[in-house]
Structures are given as structure tokens and as C-alpha cells.
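Q: any chance you could fold what I've pasted below:
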Amino acid sequence: MLDTPVLISGGGPVGLTASLLLSQHGVRSLLVERHPGTAVTPKARGINARTMEIFRQYGIDAAIRDAGLAEGGTGLIVWVETLAGKEIERRVPGRTTAKNLAVTPVKNCLCAQDDLEPVIRRFAESAGPGTLRFNTEMTSFSQRPDAVTGLLTDRTTGAETPFTARYLIAAEGAQSRVRRALSVKMIGEEEVYDSVNILFHADLTQWVEHRPAALYFVEQPDLRGTFLTINGRDRWGFLIHSPKQYGWRPQDFTPEFCTELIRKAAGVQDLAVSVLRVNPWQASAIVADRYRVGNVFLAGDAAHEMPPTGGFGLNTGVQDVHNLTWKIAAVLQGQADESLLDSYHAERQPFGQIVTQNSLTNAMSMGRAARQSNVLPRREFLNEQGLIFGACYQSTAVVPDDTPPAAVDDPVTEYVPSARPGSRAPHVWLRRGSEQISTIDLFGSHFVLLAGRDGDAWCQAAREIGASRPSLVAYAIGHDESLIDADGNWHSAYGVDTDGVVLVRPDGYVAWRSRTSASNPLDALRTALDGLLGRMPAMA
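A: This next block holds a predicted model:
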């Protein structure tokens, strides 16, 4: 019998990130993946800045950038009749404006999934105590109140191994067997349009090097598709939009037919093309009505399927497990009540619905489900700063302070940094010795207490709380030379006075805030922690 605290079913970016994060929290896990290795096709490509913040906090962002396309290789979005012919329009995505770049210490990254997964796998395998088993599938499972039990099957030998796990994270993708076995209801619209992805080799340099872009939309009366940049030179994807509208069936996409379409879209009839792989698929916009069922948690595409327009699928999944793993660790380590785990659904499921609906709206604005030509997307497309950074959680894992949310005209495109409880803790540059760091760099594997320069009493309270709470690190910004607010922005960004304090969760979201000091900082901090961790006062 194999016994593990956490079993992760699925070894894509979401499952691999879950393994890495659990190890960083000191939790043993086992990841099983039915395929013999990591992805062999690009699949998702865009990693937004919020996800890159997570990867930065765990020390893998540089390796991911090295594996991806060099910075500056995708500064535009371009619409053309053909790559070699008339250009219709080009745009600079709103995510890359100076105003939007200023809210984070990182930039987004284009790294194809078959380049990304080996990087996360390498770090997950070296992190420990988590382990990974490829070519292994969870073939059955059942639940009892205190565990998940079932069988793991080696896909080469057929050997079966019984297992027991306290918790199961299902990160198996859109065809998740776990989700189906649990009879979870999916909310939304299924199979809203069809597409075909073609992976190919061709040298397109002369038609793209003067206008480097992540996406080149081709608009013709009898062909609508998108060239997807992978390495920016000779490795590309070509996405056919709604082929059924042209009477094309999946079986029609032979290498010869695909080559003909690529040449037509490029406007180069003698282009040398090598078709590597063809993948027909259906886009859906559906979200699970439950992210937690007993001891099982759905994450990534197992919890939400969304059109790729906006590039939110992979990012939302990674952020799911970023939210979940610290909570599982706190419960397993006896520092939180199991009720804390209910906040995973409360926080991530509503956000999943919002992101999925906006991805669908993006797609519909571009005519994905209707035979239209020269359809430019709505202005929100690739300008979704509010969706990337503006999630504001309401759950038992957040202690509200009765302040109103930041006022914005459009919550999709606009983001106003705020340390209101439930919000992402804002990025502020600080100085530590000769080094410039971001507040974002302080978060990761523990709770962080950020006090004003006159908040030493808060830091003393944090030290006194001791080991009965999750790991808690405290800083008084500007109190000594350890962290200096050189630009004088921290107090206004975090909305506290010089004797106030903010408590930030391991996932970088504000859990609690006190604008000023308290008569008894120790009691105030202890009460806040006990409340958000679901601990009874008697446990204090």
C-alpha cells in the first residue's frame, strides 16, 4: 500500500506546479501522469505577469524565460490578409503599457508548454519531498471521511499499486476522469466553436522580423486563422478558426491540405512547409459548480474549460494551485482547521467563472462562431489588467476591514493596486542593503507581517505567537536597515499609518489589515490568524 499525504493526478503545468509548491511548504506528495513524459506539443504559450510573479517567488522564473522566446520577440498583435500581403492593423497589447508594467516587478513571458513543462518538472523533482511518476495512471479511487483510496496502474507493465492519500488534487485537464466520476456539474456553454491546431516548420522570418508579434491573425473571405509564434523563426502553430463553417471535417486536414492552407495564409505559394502535428478540438466555456468534493480538489482545466482568446487557461490553473497548496499544508501540519480548505472553492470558483466568461466574450467578438471577415476583437482583448491582478477574494480565509473596493470603471481592463483584505498585496520597490527588491519577493512559503516604521510592537507580537501558527515572518518597513522604503510609497500603497500593519498570506493575498496600532497587538494578531485559519479561540 502506497501512502502519501497528497496525490496529484496529472502532470501538466498545473500538476507540476502543485508538486513544487507542496514541496516548498514541506508537504510530501506523489504526482502521477499517464503519459511517459512532459508535453510534446506547444499547447498553451502565454504566461501572464501574475503567474510569472508566482514563478519568481519560487525561484524558477529565470529558467522559464531562458526556455521561452527572448524578450521583445512578441511586442505586437497583427492582423493581415496574408503574411506577405496587406496588413490590416497592428496593436500593442495594453498589458505592455508603462502604466500596467509599473504594478509588477516582472513581465509576461511567451514559453510554449512543451518548453515550459520540462523546466517545472526539473525544479519539482529536485525540490523534494514530493515525487513524480510518469507513465502511471490513477485508474480508480473512492473516498472515505479521512482519505482517498484507489489504484495506480503502470501503463507499461500493467502492474497495479493500491494507494491511500489524505487529499487528491485532480489536475488532469479538460477530460478529467476524476471530475466525471464525482458527477460535478459544469456551468456554461459547451462546444461553442471548433478549431484545428497545426504545428509546423517553415521559415517565416522575412515576413515577421520587422513586426514581431505573438499572434498574426489572417483575415480572408474563405480562410480565417492565426499564426501562433513559438520560436519566432521556423517553429509555428497555425490555428484554423471554425473550420465547420467552410465545410471542413477533421479528417480533411491531411498534411497536404494543411500545407495548402498555410501557404494560402502566408501568401507564399512555394513556401517550404513541414507539418508536424494536427489537432482538431472544440472550445467550451464551462466551470465546475464545485471545486472541492470531500477530500478531492479540482484545479486547472479539470475545474474550468475556457477558449484560449486571452491566454487565461494555463495561468488560471497555476493560480488555482497557488491558492490551494498553502491551505493543504496548513491543515496537514496542524496549523489550521480543515474548514480552511472550503475557502479554495469560495475564492477560485467565482473567479474562474469571470475569467471563462471573458475568454468566451473575447472569442465571440472576433467572430469565432460566425462566418465573418475582418473581425477585430473588442478593446478588452489582451488588455485584461483587472482580470490578471484584480481578483478580490471573499471567504473565511480573509478578515474584512470594511473598506470599499477600489473604484474602477471597467474591472476587466483596469487595476488599482490595493491592500484591502482579499486583494493581491501590491508591488512596491524596497531596498535591502544595496539590493532592490519588491514586496512581491517577500511572499511565498509563509505568512508575512508587514508593519509600518513605527510598528515594532506588531513584529514583537509575531515573534511571540510561536510555532502553533503557520510560519510567520515579520518586517517593520523602514524601521531599520533591513527593508527601506526609499521612494516613500509603501504606506500609501498598503493603506496603513506608520504604526499600522498588513498580514499577507503565502499566496500573496492580503488576509488582514489594521490601519493603526492596537491596544494589545498580540491579541489582535492572534485573533486574526485564528479567524482566517478556522481555529477555535480555545486552541489559541
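Q: drop to CA atoms for contacts and neighbour counts, all remaining ones
A: OK.
Q: chain neighbours aside, what residue packs nearest to residue 318?
A: residue 14 (5.0 Å; Cα to Cα, 6 or more residues apart in numbering).
Q: does the one you found belong to a helix or a strand, and which?
A: Assessed by DSSP states H and E, residue 14 sits inside helix 13-24.
Q: now the residue nearest to the spatial centre of the chain, what's its secondary structure?
A: Residue closest to the average C-alpha location in the chain (Cα atoms, centre = their mean): residue 315, at 2.6 Å. Following DSSP: H, G, I helix; E, B strand; the rest coil, the label given to residue 315 is helix.
Q: just residue 78 next, same as before
A: At residue 78 the chain is in strand, as set by three-state DSSP.
Q: which helix in the protein runs the most residues?
A: helix 342-365 (DSSP state H).
Q: helices or strands up against the next helix or strand after that one?
A: Using DSSP H and E, the helix or strand that follows helix 342-365 in sequence is helix 385-389. Contacts defined by 3 or more Cα pairs under 8 Å, 6 or more residues apart in numbering; DSSP states H and E place helix 385-389 against helix 49-57.
Q: how about this one, so we can line them up?
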Amino acid sequence: MAVANAEVEVLIVGGGPVGLTARALLERWGVGVLLVEKHAELSPFPRSRLVNVRSMEIYRQLGLADRIAAKAFAPEYGRVRFRDTLHDRDFATAAMAGVNAPVPESPVIGVVTSQDRLEPTLLAAADTEVRFGVELVDLAEGAESVVAVLADHHRGEQTRVRARYVLAADGASSTVRPLLGIETEGPGALGGFTTVVFDADLSRWCAYQPAGVYFTPHGSFAPLYPEGGWAWFGATPEHTTDADWPDVVARALGPGADVAAEVLRVQRWVMNAFVAERFLHGRILLAGDAAHALPIIGGLGMNTGLADVHNLCWKLAGVLRGWAEPGLLETYERERHPVAHRTLRQAVASTKLMVHVLTRRRAQLATGESKSSETELPWAEWYFAQLGLVLGVTYHSPAVLTGNSTPPELSDGDTDYVPIAEPGHRMPHFWLTPDRSTLDAFGEWFTLLTPDPTHWTQHTDARWPLRIEPLPKEHADLCGITPQGALLIRPDGHIGARWQDRPSADGTLRHALASITCSAPS
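A: So this is what the prediction gives:
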């Protein structure tokens, strides 16, 4: 029998990277959180492998970037390689932009690291309560709260938790999404796959040509940790009940490899491709794979989920602390839903291109063409970890004040990134000092960047968390403002408003903050 025994401001369902990052972000805002994860521990599988440059900017804001990078691979692993077998030479290769080397558009660099290395760092990043082995089994929404029924598998009992809001980050096979009757849009399941984690010495073929992943027609190989360990993943064989997984890996390595693989773990999974019809249902919000499941090619899935909660958590904090109205939460869906659809289209297109490359290679070999010949990739060098898609996201909602203009939108397939200091865009990175970026000025507050801080300080309002940051005059032109103008940056680093010159009305800043937070102006 369930017993009402707990109240919390936000209940997070799901203990993967998205849920754990939301927990760390909300704790920074002082929000009371309970996170529940149905599994008994953090995932022992490598799963996601790429933390892209935008996600590392989020972790820099949380003070975690250095810790994550310390456990990750060196930048030269930020590359993909295509081979007929792992022990053949490359027939094609491509860099992961923003991972294989620093880029001038960001103060950080993305990293190749396995999810089971990332999650312990995220778990240690906050002190709010986490309950493993606890599954959400039912929800009841009220006008002021949500009552969640939780099943504790270890203790064999159920409890009720009353939360002001519920954040569902419980994966593509979400429990919460069907409970709410939310359907999905998109191709759906793309097929069954298996990941085999194994130990073997493959250094003779890979040590001098490192990569985050090696694609072959017989499945893909990925180094797991800097000190060793490998994973093979590919389409699940027809008969898996009594599959000889060391033999599967040996055959994937190809004839002549002569390597004994010690299989440690095997995981079967489904590659999904969909977006939930809605991200918001009353006081319940979906994020990460629960909101959008993306094919793994391009490393967009987890990173898109991290951007979800970075967008959402400051809005939740504002509503819970009273400096924003509940209507602000509606902008989460309005801003992130189009991003999810565009990212899904890109991930599906990436998958088709990958299949095309391998299919064309098989045809090339079938015609007797020399193995030494190279295959030209049907995309640019910066195709993987697309900067345009991860740094060029533009938001359109009442939480962005654009005046009479409409922020330019990225078109599908646009992988390039051009910094733009206009409302709706991520604030471009400029160095304020030799080691301090504009992005370092943002946190649990709104930031006003201006070359004229003295004037603007006179027009602040204590209703909203706000800091005024001097913007060096040499950056003013790049931001499209005069020495008297200003940029108002939201806590997620996106520009909420821009004044090219000093406004004539004294209440302009207050009215902008009220509009962005859906509050009544003072």
C-alpha cells in the first residue's frame, strides 16, 4: 500500500546524464530535488561516447569541464575512420569539429568519453537525494502539484511523493510519456542492435591512428577508456539466445586478425528515431530521450538532451522562486520542440549517409577495385559534431524579445556556424580577459553585457537575479551595439534582448525582464 511520506519541489525520473545534469543545475538554483532511477546503479555500459562542445560549455558553467576532460580521450581521438576491417588501412576518415581540436568559437573543446565515465562525475556534482532501484509506476496531476507513486524494488514497497513539478528524463522507453498519453512522431524503431564490451589488444592497428569510432561493414569498433577496453556494436544477429559473442567479435575483426576477445558485457538495444508530440503536460515535462530519441550517428542524442535541461532548469527555478510566471515553462516546449525535429532530421540523414558510404564501399570491393583505393565521403570535413547544429540553435518564443525582426534559422544540413549576437542566439564567445570568456559571465542569473555599466546599473530591479558585466568596447561592434548599448543574456546563455543604443525610457530593462519571464511589469 502506498503511503504519502514526502514532498519535493522537483521530482526527476531517470538517472542518466540528462537527469543527473538537471539535478546539478537545479541545485545551483537552490531547488529541492529528488531523483529516482529504476536501475539499482549507474549504467555499466559505455553507451553515449561524445560530449560535444556545447555540452562542455554547460559543464564549464557547472565547474565540471576539467574533471570530465581529465577522464576523456586526448583530442586526436575526435575523429572517425572507415575501414574494410579494423586491421586494414583507412579508406576514408573525417574529423569531429570542436572535438579533434579547439575552435575559435568556444572557450572549451568537446571530448570523446564513455557514458559510464561521465555519469559518476555528474552524480558527485550535487548533494540532493538520489534513490536507485526506485521506479515511478503512476502519476496523478493536480492544480498545484503532482503525486507520483514510486515502487522501491529493493524494499518491496510503494511510496507517494508530492512534487511541484516532475521532470521525466527516463529514456526512449519512458514510463512517464505513455502514462500521459503522449504519442511520438518520426520513423520509430530503426532496428535492433547489440553492443559487446570486450578486452583485447588492438593497439597494433589503432595506436598510431586513433579514433573515437572505426566503422566497418562488419560493425563498428570503439575504444572505451584511455587505459584500455573496447566495444563492438552492430545489427543484432538473428540467433542471439546462444550466440558465441567472442566468435561474433572475431568474425567482425576479419580474417587474419588472430585476436582473442574477452567478452565482459553484452547489451541489446533498439535504435529509435522519434520526437514526442508534446514536451509539456501540465506540471510534467519531458527531456532527453523521453522527448526525442535520435539515431546514434553524429553523437547528437545525449547532447540534445543536455541542451534541453539547460534551457528548462532556469525556467523551473524562476517559477518556483516567484520571479517568473508558470507561462514561462511553455516556452521550453516552444523553443526545444523545433530543435528536436531538426536534429532528428539531421541524425536520420547522417545515418543514411553512413549506410551509403559502407554500401558503396562493398560495391567497390565487389567489382575487384583495389583495397588501397580511397572513397570520397559525401560530406564536408566538419560533418561530425556539427557546430552549426549545436552552437547555432536559435530560439523563437515570448522569452526572446526580437522587436520587429525574426532571428535567422539554420536550414537542415547546415553544419557551419557563424556567431551572431542577436536575440534568440547563443551569445558568441569573446575573451573578456585572457582566461575569462563571455560565457563565463553567465550562471544562476540574467547577465547584462554593456560597455556602459554605470548607466544601466541605475535601472536594475531586485525582482530578478541580474548581474551587469562590462563588455570591452572592442567587442561592441561585433555585437551590433554602440558603446551605450547592451545585451541581456538569459541564464542558459541565449540572448533575450538587445539594445543597439541607450534606450530613451528608464523602465526598458525592467519591462524586458518582465516580458522574458512572463511576469507582470512593475
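Q: quantify their similarity with the TM-score.
A: Remark: TM-score between the superposed chains equals 0.92 [TM-score structural alignment, normalised by the length of the second structure]; 504 aligned residues with a Cα RMSD of 2.2 Å.
Q: what residue in the second structure is paired with the residue nearest to the centre of the first structure?
A: In the second structure, residue 315 of the first structure lines up with residue 303, judged by TM-score structural alignment.
Q: check residue 472 of the first structure too.
A: In the second structure, the residue paired with residue 472 of the first structure is residue 466, using TM-score structural alignment.
Q: surely the residue nearest to the centre of the first structure meets residue 49?
A: No. The criterion here is Cα atoms under 8 Å, and residue 315 of the first structure misses it with residue 49 at 9.3 Å.
Q: which ones are touching the match of residue 472 of the first structure?
A: 445, 446, 447, 448, 460 (Cα atoms under 8 Å, 6 or more residues apart in numbering).
Q: hmm, the third one is touching residue 467, no?
A: Yes. Distance between residue 447 of the second structure and residue 467: 4.9 Å, which falls inside the contact criterion (Cα under 8 Å).
Q: joint contacts of these two?
A: Counting by Cα under 8 Å, 6+ apart, residue 447 of the second structure and residue 467 have no contacts in common.
Q: of the two, who's got more company?
A: Ranked by neighbour count (other Cα atoms under 10 Å), residue 447 of the second structure and residue 467 place residue 447 first, with 23 against 19.
Q: that one -> the first structure?
A: The alignment partner of residue 447 of the second structure in the first structure, by TM-score structural alignment, is residue 448.
Q: tell me which of the contacts of residue 466 of the second structure is nearest to residue 513 of the second structure?
A: Closest approach to residue 513 of the second structure among the contacts of residue 466 of the second structure (Cα to Cα): residue 446, at 8.7 Å.
Q: now do the SS call for the closest one.
A: Following three-state DSSP, residue 446 of the second structure is assigned to strand.
Q: and the residue nearest to it when sequence neighbours are not counted, how far from residue 449 of the second structure?
A: Spatially, and ignoring its direct neighbours in sequence, residue 446 of the second structure is nearest to residue 466 (4.6 Å; Cα to Cα, 6+ apart). Plainly put, residue 466 of the second structure is 11 Å away from residue 449 of the second structure if you go by Cα to Cα, to the nearest Å.
Q: again, but for residue 151 of the second structure
A: Using Cα to Cα, residue 151 of the second structure is found at 48 Å from residue 449 of the second structure.
Q: more neighbours: these two, which one.
A: The neighbour comparison of residue 151 of the second structure against residue 449 (other Cα under 10 Å) goes to residue 449, with 24 against 20.
Q: doesn't that one lie inside a helix?
A: No. With three-state DSSP as the criterion, residue 449 of the second structure is located in strand rather than a helix.
Q: list the contacts of the counterpart of residue 165 of the second structure in the first structure.
A: Aligning on TM-score structural alignment places residue 165 of the second structure opposite residue 167 in the first structure. Applying Cα under 8 Å, 6+ apart, one finds that residue 167 of the first structure lies in contact with 5, 6, 7, 147, 148, 295, 296, 297.
Q: hmm, 7 Å instead?
A: Contact analysis of residue 167 of the first structure by Cα atoms under 7 Å, 6 or more residues apart in numbering lists 5, 6, 7, 147, 148, 295, 296.
Q: repeat for residue 25 of the first structure
A: 326, 329, 445.
Q: tell me which of these are still there in the second structure?
A: Retained in the second structure (both residues aligned by TM-score structural alignment, their matches' Cα atoms under 7 Å) from those: 329, 445.
Q: top of the contacts of residue 25 of the first structure by neighbour count?
A: Among the contacts of residue 25 of the first structure, residue 326 has the most neighbours (other Cα under 10 Å), with 27 neighbours.
Q: helix, strand or coil for that one?
A: The three-state assignment at residue 326 of the first structure reads helix, by three-state DSSP.
Q: might you report the residue contacts of it?
A: Contacts of residue 326 of the first structure by Cα under 7 Å, 6+ apart are 25, 506.
Q: how much space between the residue mapped onto it from the second structure and residue 30 of the second structure?
A: Applying TM-score structural alignment, one finds that residue 326 of the first structure aligns to residue 314 in the second structure. For residue 314 of the second structure, the distance to residue 30 of the second structure equals 11 Å [Cα to Cα].
Q: what's the answer for residue 252 of the second structure, then?
A: Distance of residue 252 of the second structure to residue 30 of the second structure, computed by Cα to Cα: 50 Å.
Q: neighbour-wise, which of the two wins?
A: For residue 252 of the second structure versus residue 30, the count of surrounding residues by other Cα under 10 Å is larger for residue 252: 21 against 12.
Q: thought that one was touching residue 217?
A: No. In this structure, residue 252 of the second structure is not within contact of residue 217 by Cα atoms under 7 Å, at 8.5 Å.
Q: count of neighbours near residue 72 of the first structure?
A: As a burial measure, residue 72 of the first structure scores 10 neighbours (other Cα under 10 Å).
Q: next one: residue 427 of the first structure
A: 20.
Q: can you pull the contacts of it?
A: Contacts of residue 427 of the first structure (Cα under 7 Å, 6+ apart): 103, 104, 105, 438, 439, 440.
Q: where's it relative to residue 509 of the first structure, distance?
A: The value you get for residue 427 of the first structure to residue 509 of the first structure, if Cα to Cα is used, is 11 Å.
Q: residues contacting residue 41 of the first structure?
A: By Cα under 7 Å, 6+ apart, residue 41 of the first structure lies in contact with residue 114.
Q: please repeat the previous calculation with a cut-off of 8 Å.
A: Residue 41 of the first structure neighbours (Cα under 8 Å, 6+ apart): 113, 114, 199.
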